[in-house]
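Chemist: next input, structure requested:
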Amino acid sequence: MSGSSSPAVAMATAPAAAVVTATVPTAAPKSYRPDVDGLRSFAVISVLLFHAGFAPFGGGFVGVDVFFVISGYLITQIIHSDCERQRFGLVPFMARRVARLYPALIATLLLVMAAGFVLFDPTQFRTLGASTIAAFLSASNIVFWQVAGYFDTSSELNPLLHTWSLGVEQQFYLVWPLIIYGAWRWRPSQLPWAILFVGVLSLAASQWFTVRDPSANYFLMPFRMFEFAAGGLLPWLERRSMPGNKVQEGLLGIGLLLLIYSVLAFDSNTVFPGVNALVPVVGAALCIYAGRARYLGVLLRNRIAVFIGLTSYSLYLVHWPLIVFYKYHVYRPLEFWDKLFLFSFPFVLAYPMYRWVEHRYRKIDLISWSGIKAASCAGAVALVLAPGAYVYFQQGLPFRVNDQYEKRVANPAITQASLFGGEGYALDATLGNVATGKPLAIFAGDSFALQYAAGFDYWLKQSEASMQGVFHHGCILGHDVTRLLAGRPRQDCLDTSRRLQGLLDDNDLPLVYAMSWTGYRHLLARPDGTRLEFASDADYGRFLIDNVMALVADNPERKLVVIGNQPGIRAAGGAGACLERPDYVTMMCLQSLQLPSERGLGYDINRQLARAFQANPQVLFLDPYDVLCRQGVCSAMSGQNVRYSDTSHLSVAGSLEVSQEWLEQIIRFLKEPAK
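Modeler: Below you'll find the model as predicted:
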C-alpha cells in the first residue's frame, strides 16, 4: 500500500470486496456449491488479515479479485439460465441484486454515520457524509479514484473506502447482462467466445493502464472486467468436460497454491491488477472448477469454511469501519493485540448483520411491492442520503467540537498556519529574494524538503538571499535510483533527479538536501525496475548516505547541508484528528501529541546520519529533533500552533519555527571558506 493515496496506498490500507453470497436452503438444490462459499471464506479471511495489519499477508487484497471471479461465475449462470428460459429482464435482474446487497449496505451506512457523529472531527465527518452518498449510489470507486492525491488520508480514515468494490460490482451488474443477453440473442453458441473476447480486451487495457493511470486501473470497473469474465467462462468449461477426481485434486491444489502465493508474495509494490492479477484469478477459477474434488475439496466444503463464506458479505461490510474507528479512537500505532482484536471482532459483529438484515431481506421482491412498501423503500433511501448531504453541506457539524478548539479552528491565522509548509509553492520555486541573482544554494528533495518552503522563503527574504528549489512529492532524488509506484519505477522522479544534476553541473553551488529518510525502505528500484532490497535498517541508511554524497561527488569544493527527519505524530489523521474531536469524547488522544524522542519518526536514522557526517567539514547535518523536542520529549504543538499539517509533514507554523532556528547557521556555514 507507499506514502500516497495512489493505488499502492489503496492496496496497503483500503481494498474491499463486494460479494454475492448464497444461503444453504433447507433442501439444498443440486446447483448449490458449498465449496464456493468455502472459497469466499478464504478470500474474506485474507483481506481481514491484510487490513488488520499482519505483515506476512501483504497480498491479502487479492481477496477482492477472488470475489469478482465468484461473482462472474454465479451471475453469468443466472443470466444465461434466464435467457434460455426466455425470461430475462434487466429490471427484474437489477431488482434482485438491489434486494440482495442493499439492506445490509443501508444498515452499515447508518451505523457508520452514527459512529462518525460520535467520534469524528468535522473534517473527517464531512468526508464521511460525501462517502455515504457515493456508497449508496454505487459510485465509491469513481469518487475515490478522482480524489486520490499525495496528501489524501482517505485510505486510512475513511470507514467506507471498502465500498469501492461494491461500486465495481454494481456497475458490472449493469453492463454484464447486456453483454450476455446481446451475445445470446446474436448467436448462443458464440456466447463463451464473446465472454473471452471481453475478458482479453479488459486484461489488455488493465495492463496498459498499469503505466498510464494506475489509480484508474485499480478502481474502475472496465479494468476489472476480465476477472468477472474468468468466472463467467467456467460454466461452459464445466459443461464441456469434467475430469476425474485425481485431476480435480491436482487442479484444486494448484488453485489453492496460486491463491496462497499471491496473498503471501504480493504487496503494495506489485503491479496490479494487470497481468499479475491472473495469479489469484486463475487460482480462484481453478478452485471453482475443481472444488468438488473428493479429498482436498474438504478444505472448502467443511462447515466452518462454508459458514464464514455465508456471512462473508456482512463480515466484509463491518470489518473496515471497525478498523478505522478503532484506530481513530486509540490514536496510536496498533500493537499485536490490537490487530488480533480487529481481525477477530468483525466475526462477532457480522453474525447479527447476516442473521437479522442480510438473510432476512435478501429475497425481497421489489417488483411486486405495494405502494406502502415502495414508500418505505423511499424512506430508507432518504434516511441515508439526507443525513449524508446534511453533514456534508453543514461542514461536518462543527457544533460538536470543544469550544476552545472551535475558536481555534475559526481563527484564520491559526488555520493558515496549520497548512502544509509547502502549500502554494511550485516544485521549482525560488525561495527568498528572487532579485539577488545567484542563489545561495540548491534546495532539493521530496515533500519533506518542500515542507520548509514557507520558512526558508520568509527568513531568506529577511537575509536578502535566495535558494533554487528542486522538489517532487514522493520522489527520492539521486543517481541511478528511483521510487516504485504501483510496482513500476517512476519516470518523473528520474526526470527530477536529472534536472537537479543539471543545476549542479559545472559550478560549486552548495546543495541543501532533505527527504523522507524512512519512507522508501521497500520502495526503491533502479531505473529499469529492479527492486533494491536491504538486509537491515543500517544497510538502508548507508545506501541513503551514499546516494546523497554521490550528488556532490563531482566537486570536492561543493558544500552539503543534510536535513534529517522530523519526529511527526504516531497516529492517523494528524493533530486535527485529536484536537477537533467532539467535546463529549474523552480526550485521551492529547497524550499522543507528545512522545519520547526515541519513538519519533526517523530517530534512529537521524543518529546514523549524524555519525556519518560529523567528521566531514564539507557537510552540515541538521536534526529537526533539536528544535522540536525538549528534554527527550517531542511535541506536536507550539503554543496554539500545530507543528504538523498531517502525521509527518511540517505545517506553515512548524516550517517557520524550524527554519528560523537554522537559517543563520546555514548561511554562516555556506559562506565559510572551504576547508
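Chemist: every contact and neighbour count from this point should use C-alpha atoms.
Modeler: Noted.
Chemist: just checking, what packs against the host helix or strand of Ala12?
Modeler: Assigned by DSSP states H and E, Ala12 belongs to helix 7-13. Packing partners of helix 7-13 (3 or more CA pairs under 8 Å, 6 or more residues apart in numbering; DSSP states H and E): helix 34-52, helix 154-157, helix 214-219.
Chemist: ok, 10 Å please
Modeler: helix 34-52, helix 140-147, helix 154-157, helix 214-219, strand 482-485 (3 or more CA pairs under 10 Å, 6 or more residues apart in numbering; DSSP states H and E).
Chemist: so what secondary structure elements neighbour the last one?
Modeler: Looking back up the chat, that one is strand 482-485. So strand 482-485, by 3+ CA pairs under 10 Å, 6+ apart, packs with helix 7-13, strand 488-489, helix 491-504, strand 524-525.
Chemist: most tightly surrounded among these?
Modeler: Highest mean neighbour count among those (mean count of other CA atoms under 10 Å): helix 7-13, with a mean of 27.
Chemist: just to revisit the earlier point, closest to Val633 out of the helices and strands packed on helix 7-13?
Modeler: The closest of these to Val633 is helix 154-157. By CA to CA, the value is 26.4 Å.
Chemist: which element follows that closest one toward the C-terminus?
Modeler: helix 164-186.
Chemist: past that next one, which element shows up next along the chain?
Modeler: Following helix 164-186 toward the C-terminus (DSSP H and E): helix 191-212.
Chemist: now that following helix and helix 164-186, what's the angle there?
Modeler: 140 degrees (axes from the mean of the first three to the mean of the last three CA atoms, to 10 degrees).
Chemist: please generate a structure for the following sequence too, so the two can be compared:
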Amino acid sequence: MHPTYRKDIDGLRAVAVISVILFHSGVTLFSGGYVGVDVFFVISGFLITTIIYREIEANEFSIARFYERRIRRIFPALFAVIVFCLIMGFLFYSPDDFRRIAKTIRYTVIFYSNYFFARKTGYFDSDAELDPLLHMWSLAVEEQYYIVFPAVLFIVSKYLKKKYLLWLSVIFVVSFVASVYGVQSNLNRAFFATGGRAWELILGSFIALNTIPNIKSLLIKNILSLVGLILILSSIFLFNDETVFPGPSALLPCVGAALIIYSGIESSEKLLVGKILSLKPFVFIGIISYSLYMWHWPLIIFSEHLLIRPLLMTETFFLLGLIGVVSYFSWKYIEQPFRSDRFFADQKRLFKVTLSIMFIIFLLCLVIKATDGFAWRSNIATDVEWKKWGECSKQSELNIDASKECRLGKVDNEPSFLLWGDSHARAMAYGVSLSAEKHDSTGLIASANGCPPLIGVHNPDIEECLDFNNRVIDYISKHAEIKMVVLTARWAAELEGGTYGKEASEDIKLIDTLSMVAPERDGNEVVFNKALKRTINRLLQLNRNVVLVSQVPEIGYNVASVYFLTERINRDVNDAIAPSVAAYRQRNKGVEKLFNSLKGLGVTIVEPWKRLCDSEFCKVMEDSQLLYHDDDHMSSFGARLVSPIFDPVFIRHSSAQSK
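Modeler: Purely as a prediction, here's the structure:
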C-alpha cells in the first residue's frame, strides 16, 4: 500500500458505490443514491492531485507515467465490461437495439459518452434506463478532466509561482457558476458536462495541495467529519429524481466528502467517522468499488432485459450478491494483474496495445452500425407500408395533398376525407386506406410526430405542433370537398403522460393558447378536454363529419425487441408482454369518458382495441406477425388487422358521397 494509504477513504468509496448500486436497483430508501458519483469525484480529485503534486514537487512528474497509471487502473475492467456488453448485445438484443448499444460503446471507448448522453437523453429518463453503459458518463468526465488537469498543475508550479489556491479557485468558481447556470438553462448538459462537474474534483484538489491549514483539535475534526457524513447521508436519503442536480444541490455530498477527507488527515483512525469507515467490510467494498461500479449497471439492465420485467425484491437481493461476486473476480483477476508492471512492463507497448484495442472496438462498432446491428440475425421482415406512410407523413407536414402516392383508398379519385393526427395517424394509415379502397373512398393524411389534432394547444417540447394544426384546420375550411375528418392520436399520452412502461419517452406538457386563464395553471386534463371539444366543434361548424379513433393499447416495451429476445429464450411474446384489458381501460378511462360525452354531438367513435383484445389480454402478435412497430404504434400488419372496423364508417361515407 502507499505510505499515506487511508482506510477511511476506501470506506468512503464503499458508501459512494453502495448508494449508487442501491439507487440503480430501485431501493426507494436510496432515492438520492446517485450522489455517490459526486463523492467519487471528490475522492478522485484528492487522491490523483496528491500523487501529481508530490511528483511535481520532487521533480519526478512524468505525463507518460501518469497516463500509464490511468491505463492500468481504468482500462482492463473497462474493456472487459465493453466486451461483455457486445456479447450480450449480439446474443439477446434486436439489430436496432444492438446498433444503439454499439453507438454508446463508440462514445464510451473514446471517453466522450457524457456529451453523447447530454444530447441524447436525461439521466433519469426511461430511455437512459435501458442503456447498459449509461454509468460510463462519469468515467468520461474524469478522463476528460485528467487530460487537462496535470498540465494545469505543472504550469502553475513552474510558471505561476505555485499559486495553486488562486488558480484552482478561479477554475472552481467558473465551473460552479457553469453548473448553477446550467441546471437552469439545460439540465441534461449540466448533469453530464465536464465543465459543470470540474469543481467537484477541484474540491478534493484543494485538500491535497494543503491550501487549507490542518486542524490539530480532534474535537473539531470529529465534528467536521460527522457533519460531512450527515451531509452525504442526507443527500442519499432525501434527494430524488426531482431534485435539481447538480448545481447548488451537489454541494451537500461534495462538501460532505471533502470534510471527511480533510478532517481525517493524519488522524482518521482517531475519529469516530474514520473508525466506522475503516471497518473491514467497508474497506473491502471500497477496494473493489471500481469493479462494483463498472459491473453493477450492465448486470441490472441485462437481468431485467432477459426477464422482460422489473426485478422482484428477492431477485434484486440475489442480483446484488451476483454483482458482488462478479466484481470481486473482476478486481482480483482483471484489475489487479494489470496494476503492476507484470503485464506490459514496456510503457510504449502498453500504450500501443491499449490504443489498438480501442481502435478495434471502435471499428467493430462502426461495422455493427454499417450492418444495421447485424440485421441478418433477425427474421422480422421490413415493414414497407410503415416506411411509405412515414414518408407521406413528412410530406403532409409541408403539403397535405403533395402526391397521389400518399392518398388513402382510391388514389385516382378526388379526396373526400382527411386522416388527421400525430404519429398514430401514420401507423393507422394503411388500415384506413384498405377500408377506404374497399368502399371507393379517397382521402388524405395530415400527420406530424407528437402533434395530436388539437387546435389552440402548444407543446413547449414540440414547437411546430401549434402551427401544423392551424394549417390543417385552415386546409379543411378551404376545401369543402373534404366531408369527413378522422381524428387519431395517442390520446392517453396527452392526458395521463407520455411515459408508459419501459418505453423511451417523456411526459407531455400541454398549454392552452386560447385560454383566458394563465396557461400554466391548467393541467393536461383540462387543456386536453377543452382543446378536443374545441377542435370537434370547429369541424362540426364547418359541416364536417367527425370520426374519433380510440387509442390502440400501449405495450410499454418495444415489441420487435422483445420478440427477438423471446425467440432466443423460448418464450411466447404474447405471454411475455401482452397488456391486460384492465390495464388498457384504466390507462384510457379519462379518454373514454370524454369520448362518450362527445357521442351526443354526432361524433362517430371507432375502437381498434376491440379487434386486438379478447376478454382479458390484448395481443401483440397474431399468425406469426407482429401487430406493433414499436411499443405503441401499429405495424402495417396490425393496421391491416384492425382495418375492418372502419368499414361501417366508409360505407356511410361512400353512401353519402353518392347522393
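Chemist: of all the helices and strands packed on strand 482-485 of the first structure, which lies closest to Arg360 of the first structure?
Modeler: Among those, helix 7-13 sits nearest to Arg360 of the first structure (CA to CA), with 31.5 Å.
Chemist: not counting sequence-adjacent ones, nearest residue to whatever residue of the first structure lines up with Leu307 of the second structure?
Modeler: Leu307 of the second structure maps onto Val330 of the first structure when the alignment is built from TM-score structural alignment. Nearest residue to Val330 of the first structure, sequence neighbours excluded (CA to CA, 6 or more residues apart in numbering): Cys589, at 7.0 Å.
Chemist: please apply the same query to Ser175 of the second structure.
Modeler: That would be Gly196: by CA to CA, 6+ apart, it lies 5.0 Å from Ser175 of the second structure.
Chemist: quick one: map the one you found onto the first structure.
Modeler: Checking TM-score structural alignment: Gly196 of the second structure goes with Phe223.
Chemist: right, and that match touches Pro273 too?
Modeler: Yes: look at Phe223 of the first structure against Pro273 with CA atoms under 10 Å: they come within range, at 8.0 Å.
Chemist: what packs against the lengthiest helix in the first structure?
Modeler: What stands out as the longest helix in the first structure, according to DSSP state H, is helix 90-119. Contact here means 3+ CA pairs under 10 Å, 6+ apart; on that basis helix 90-119 of the first structure packs against helix 63-84, helix 122-136, helix 164-186, helix 312-330, helix 336-353, helix 359-361, helix 371-393.
Chemist: closest one to Pro439 of the first structure among those helices?
Modeler: helix 122-136 (39.9 Å).
Chemist: what's the mean deviation for the closest one versus the second structure?
Modeler: In the superposition with the second structure, the average deviation recorded for helix 122-136 of the first structure is 3.8 Å (mean CA distance after the TM-score superposition for the first structure).
Chemist: same for that helix, what does it pack against?
Modeler: In terms of contacts (3+ CA pairs under 10 Å, 6+ apart), helix 122-136 of the first structure is packed against helix 90-119, helix 140-147, helix 154-157, helix 164-186, helix 371-393, helix 576-579.
Chemist: can we see that at 6 Å?
Modeler: helix 371-393 (3 or more CA pairs under 6 Å, 6 or more residues apart in numbering; DSSP states H and E).
Chemist: next SSE downstream of the helix it packs on?
Modeler: helix 403-410.
Chemist: now do that following helix: distance to the chain's middle.
Modeler: With CA atoms, centre = their mean, to the nearest Å as the basis, helix 403-410 of the first structure stands 31 Å off its chain's centre.
Chemist: flag every buried residue along the helix or strand just after it.
Modeler: Going down the chain from helix 403-410 of the first structure, the next helix or strand is helix 412-417, by DSSP H and E. Buried residues in helix 412-417 of the first structure, counted by 16 or more other CA atoms under 10 Å: 414, 417.
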